[in-house]
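# Just need the structure, nothing else, for what follows:
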Amino acid sequence: MRIGEVARRAGVSTRALRYYEEQGLLTSERSPSGQRTYPESAVERVRMIQQFFTAGLPSRTILRILPCVDTGHGSPEIFELLAAERRRITAAMEDLAAARDALDRVVDMANHPTPEHCPALREPAWAPYDGAEATEVPTGPSRATALHA
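As a prediction, this is how the structure comes out:
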């Protein structure tokens, strides 16, 4: 079966299939003209690889799991690897939850600013100028020109 057919039937791109091959997750034969050909079982294997990726496993971990899938026997090391991956994902979820909570606080502060969090609220937007020039208010068409003269 050619790469386009596997991709269509497995619901992935041909680029994904090439990536799987680069990572050692999938193998193909080459025709005399250099085209990839796959056995019928490649469709099911690609779907399984997709499930592993959906579960958050990196390709290096999937590569270590596939021999157990092929033989039907998991080793204690593989079960520990899966447990470690679960701990990694749980930690990442906790980090994301903390980031979300921090963002919620920022959004709340933006929606309800207080002097504690917003320096612009600590002082009035303008204050009277207490320099000597402030005693006379210029008149005429250009106050800016009179103030800078």
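# From now on I want contacts and neighbour counts done on CA atoms only, so please keep to that.
Noted.
# Now the most centrally placed residue in the chain: which helix or strand?
In the chain, the residue lying closest to the centroid (CA atoms, centre = their mean) is L96, at 10.4 Å. Using DSSP states H and E, L96 sits in helix 76-111.
# to compare against the first, here's another:
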Amino acid sequence: MRIGDVAKRTGVSPRLLRYYEEQGLLTPGRTSNGYREYRESHVDAVQQIKGLLDAGLPTRIIQQLLPCLDKPETIYAPFVTPEMIATLRREQARLSERVECLARNRDAIADYLGTVLRVTSADTESAS
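Next comes the predicted model:
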């Protein structure tokens, strides 16, 4: 399939798909006229890459993880190096910190929104 088809199926722009290729995350085939030719397995890989990027992993780590991916929902690593374990532990700790920060921000916004809604509701009631 062509790059536009993969883009439509994954929600990832053609430009970003070319970036994934530049970073060594995808290796599509080439047709005789030079067009990129993607397989069905590339759709799964793009979804996995997108999920890992959304989780905050940098492309250099994703590149190391990709050979360990089975399906978009499963990660297995039969040959893990101590360096990879250390890297993943650091990334896990970094993501945990981000999650805690996001949770604090979510709770603060919820408190603020609750206050704003109570004030707005009280103003509306007193105006009637």
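# what's the TM-score for these two chains?
Here the TM-score for the pair of chains, by TM-score structural alignment, normalised by the length of structure 2, is 0.65; 97 aligned residues with a CA RMSD of 2.4 Å.
# circling back: what stretch of structure 2 lies opposite the next helix or strand after the helix holding L96 of structure 1 in the alignment?
Where DSSP H and E defines the elements, the next helix or strand beyond helix 76-111 of structure 1 is helix 143-147. No residues of structure 2 are matched to helix 143-147 of structure 1 when aligned by TM-score structural alignment.
# where's helix 143-147 of structure 1 relative to the chain centroid, distance-wise?
Between the centre of helix 143-147 of structure 1 and the centre of its chain there are 54 Å (CA atoms, centre = their mean, to the nearest Å).
# Could you measure from the aligned partner of R90 of structure 2 in structure 1 over to R18 of structure 1?
In structure 1, the residue paired with R90 of structure 2 according to TM-score structural alignment is A84. Distance of A84 of structure 1 to R18 of structure 1, given as CA to CA, to the nearest Å: 28 Å.
# now F52 of structure 1
17 Å.
# Hmm, R9 of structure 1 is touching V43, no?
Yes: counting by CA atoms under 8 Å, V43 is a contact partner of R9 of structure 1 at 6.6 Å.
# And the strands in structure 2?
With strands called from DSSP state E, structure 2 shows them at 29-30, 36-37, 69-71, 74-75.
# Thank you kindly, that will do.
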